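> please find the sequence and the predicted model below.
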Amino acid sequence: MSTPINLNKIRKERGRAASRARADENAAKFGQTKAQKDAQKARLDKMDRHLDGHKKET
């Protein structure tokens, strides 16, 4: 006789695997490369410096 299996456990594992696969696909499809992230951070830093330079000192 084989050991009994918990069908709920199997169902949940399949669901997690499907979610992980979908997440990996979306990361590849919509994710940003390191270079893109660095460029965006540099743009934001430049905008912050530009705004700080135009603030009035009181």
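It's in.

> going by C-alpha atoms from here, please, whenever you check contacts or count neighbours.
Fine.

> work out for me the element Ile5 sits within.
Under the criterion DSSP states H and E, no helix or strand holds Ile5.

> ok, how many other residues are close to it?
By other C-alpha atoms under 10 Å, the residues close to Ile5 number 8.

> how close does it sit to Arg11?
11 Å (C-alpha to C-alpha, to the nearest Å).

> putting a second one here so we can go through both:
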Amino acid sequence: MGEIVNLNRVRKDRAKAEARATATANRAAHGRSKAERTKAEAERERAARLLDGSKLED
């Protein structure tokens, strides 16, 4: 016979895990200094220019 599971507890645990994952993502996105954000944006723009410059014309 299987183990008895409280479905309300499982639902709450799942919601807490999702909230922790969201909080982690928000800390990564918003918990950076302005210098770090500027540097990351410049790196993304550089990569985009490099990719666009590497495309072959038909």
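It's in. Small disclaimer: the values here were computed from a predicted structure and weren't measured.

> what's the average distance of the helix or strand encompassing Arg22 of structure 1 to structure 2?
Using DSSP H and E, the element containing Arg22 of structure 1 is helix 7-30. Taken over the aligned residues, the distance from helix 7-30 of structure 1 to structure 2 averages 0.3 Å (mean C-alpha distance after the TM-score superposition for structure 1).

> after that helix, next one along is what?
helix 34-53.

> what residues sit buried inside that following helix?
For helix 34-53 of structure 1, burial by neighbour count (16 or more other C-alpha atoms under 10 Å) applies to no residue.

> again with stretch 14-25 of structure 2
Residues of stretch 14-25 of structure 2 include none that count as buried (16+ other C-alpha under 10 Å).
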